[in-house]
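K.L.:
How does the following fold in three dimensions:
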Amino acid sequence: MSNLVQRTITGVIFLILVIFAIAFSKISFLILFLLILIGSMYEFYTLSKKDDISPLKIYGIIVGSILFTANFLFANDLMSAKCFLPVIPLVIGVFIIELYRKADQPFTNIGFTILGLLYIAVPLSLANYIVIDNQVAYNPNLLLGFFFLMWSYDTLAYVFGISFGKHRLFERISPKKSWEGFIGGTLSSLIIAYVVSLLFNELRFIDWAIVAIIISVAGTFGDLVESSFKRSVDEKDSGKILPGHGGVLDRFDAVFIALPMFYVYLQLVQ
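P.N.:
Predicted structure coming up:
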């Protein structure tokens, strides 16, 4: 089976599962994003260990999960802002635990443990405020629109890059990415933005078009950031759980940069 066929089959199945989980209920949304967070942080910490760095893998994942859950409870008006208080001593705990590990690179270990939280847990936590409207009701439309545009750009940029790619976008980091793929994916996602505006009228077409451009640019940088990290530890993929795509981190690397930018834009226009 070719990589393109594998990538397509995996992508379609994964797309259906993600759409269902986001659209079904706030609980299925919570479960889905916790699984994404756990899988991504696990792969991130595992990759860093290949460079003789030893972050607090399990501890970091637990803190990240608590941080996301606290944001979920606060966004849904189930708890006050006091639900964030446990996160403070837990983060301080990273420094204290490292004192007793007798590791060769304690500062590096601390840095990578906290980086996993900042790079993965914090961006994903913002999704809680995107799916909750002003009446504290669960409304997945904006997040669904975001993912439709994200996946459309990712797929079409891949197709345009395979078909017409000649000029490298960032050869030092990702030799396969091309300007043709980026431009083709961006222009195509603007067309998809019109369809998204018909499906999810919470935003106007012009807003969805701007979001499409934000996703194209920020998502590309997100992919390049993860590629640079993998290249530094001499790895092609972050994992093997998703045939044709690699790991969970590979599938959501663009989201970690694009989702915060989407959140910022929503705060400006709503």
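K.L.:
For the rest of this, base every contact and every neighbour count on C-alpha atoms.
P.N.:
Will do.
K.L.:
burial of residue 17, as a residue count?
P.N.:
Look at residue 17: counted by other C-alpha atoms under 10 Å, it has 13 neighbours.
K.L.:
what's in contact with the helix or strand containing it?
P.N.:
For residue 17, the element it lies in under DSSP states H and E is helix 3-24. Defining contact as C-alpha atoms under 8 Å, 6 or more residues apart in numbering, one finds that helix 3-24 is touched by 28-29, 32, 140-141, 144, 242-245.
K.L.:
Sequence B follows; please return its structure for comparison with A:
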Amino acid sequence: MGQAEQAPASRARARGSKPRSNPTPKAGRNLPAAIVVGLAMLIGVLGGLIFLPLGFVAVTTGFAVFGVWEIFRALEANGTRMPIIPVMVGTVAMPFAAYFGGLESLLFALLLSCVAVLLWRSVESPVGSANSIFAGVFALGWVPFFISFATLPLHTAGVMPALGLYPGGTVPAGAWQVAVMLLLVVSNDTFGYLVGASLGKHPMAPKISPKKSWEGFAGSVAGAMVIGVLACIFLLDRPWWVGVILALGTVAASTAGDLAESMVKRELGIKDMSSILPGHGGVMDRLDSIVFASPVAFVLFAVVSGA
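P.N.:
So this is what the prediction gives:
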């Protein structure tokens, strides 16, 4: 049996070639699948954002639901059972609360969701209740609350049509702001991956995410700055330096979100949250950057609104 297994390798060496293998890309992704899935998601999200805002809110909520479900499954596998029903209700409520009611409604929905988690868990067994409550509140704050900041600019722009269509067919500034934020997140991932995969030698956080390098981070900053400047000039009608500020803030937030999720996955002992998205892993493996970038971009747009 051992000689039969070694024979193909021996014949391969005799022909001067190496045995066939299936190497993993340096950055750990199936690049063609990642590009196809990423472009499909981007086109769908931007299309809904520009032409059907209520559809964009629904898609955002759907991503949040899948992300929270992945967190629930990962925590359950490690012995922590999150009160999924009140958490899911809050996950669905928060993006729509932000869209229809603004920041105050979003904060109120978060508060009610956390109280619901506490009350729901209080009627169950006290065993593991503290971890369960903390997990529920953590999931609510990490995913639906943060990602709801992507729907807030639509309310800020005064766009809450009942049927989801923009009145008069005019896309408001708030929708373009969200679109630019998404483009900056995508450029952060894309340029960071391309530069990191080819030139990355110095890891940023080797104990958390060994494949994330300083070279890749520099590529993310440079690429996002180019996209940010072009977006401010051609889409937002803002000074070019606003694009630089938005790019720096978005890249910093996206990188922090990526590292935060990597830290959670390392603590849970998993590589990906799931395998639902080919080339990407789970939904949370794609949302990790967006959930941190959304509130940061919202604040930055508010700060530079007078520029």
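K.L.:
So for the helix holding residue 17 of structure 1, what gets flagged as buried?
P.N.:
7-8, 11, 18-19, 21-23 (16 or more other C-alpha atoms under 10 Å).
K.L.:
Same question for stretch 216-234 of structure 2.
P.N.:
For stretch 216-234 of structure 2, a neighbour-count test (16+ other C-alpha under 10 Å) marks 216-232 as buried.
K.L.:
Next step: the residues you listed restricted to helices.
P.N.:
Among the buried residues of stretch 216-234 of structure 2, DSSP state H puts 216-231 in helices.
K.L.:
what's downstream of the helix or strand where residue 93 of structure 1 lies, the next helix or strand?
P.N.:
Using DSSP H and E, the element containing residue 93 of structure 1 is helix 87-101. As assigned by DSSP H and E, the chain's next helix or strand after helix 87-101 of structure 1 is helix 106-116.
K.L.:
Identify the residue range in structure 2 corresponding to the helix or strand just after that next one.
P.N.:
Helices and strands here follow DSSP H and E; after helix 106-116 of structure 1, the next one along the chain is helix 122-125. Matched against structure 2 by TM-score structural alignment, helix 122-125 of structure 1 falls on residues 145-148.
K.L.:
Quick one: distance of the matching stretch to the chain centre.
P.N.:
With C-alpha atoms, centre = their mean, to the nearest Å as the basis, stretch 145-148 of structure 2 stands 11 Å off its chain's centre.
K.L.:
Columns distance to residue 163 of structure 1 on top of the buried residues of helix 3-24 of structure 1, output as a markdown table?
P.N.:
Converted to a markdown table, the buried residues of helix 3-24 of structure 1 look like this (distance: C-alpha to C-alpha, whole Å):
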| residue | distance to residue 163 of structure 1 |
| --- | --- |
| 7 | 16 |
| 8 | 16 |
| 11 | 19 |
| 18 | 28 |
| 19 | 29 |
| 21 | 33 |
| 22 | 33 |
| 23 | 34 |
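K.L.:
Pick out the most distant pair among the residues you listed.
P.N.:
Greatest spatial distance in the buried residues of helix 3-24 of structure 1: 7 and 23, 23.6 Å, computed using C-alpha to C-alpha.
K.L.:
got a list of what residue 123 of structure 1 touches?
P.N.:
Per C-alpha under 8 Å, 6+ apart, neighbours of residue 123 of structure 1: 256-257, 259-260.
K.L.:
Distance of it relative to residue 194 of structure 1?
P.N.:
The gap separating residue 123 of structure 1 from residue 194 of structure 1 is 26 Å, by C-alpha to C-alpha, to the nearest Å.
K.L.:
Name all residues that make contact with residue 206 of structure 1.
P.N.:
Taking C-alpha under 8 Å, 6+ apart, we find residue 206 of structure 1 in contact with no residue.
K.L.:
And it, what's its match in structure 2?
P.N.:
With the correspondence set by TM-score structural alignment, residue 206 of structure 1 lines up against residue 241 in structure 2.
K.L.:
State the helix or strand in which its match lies.
P.N.:
Here residue 241 of structure 2, judged by DSSP H and E, is contained in helix 240-268.
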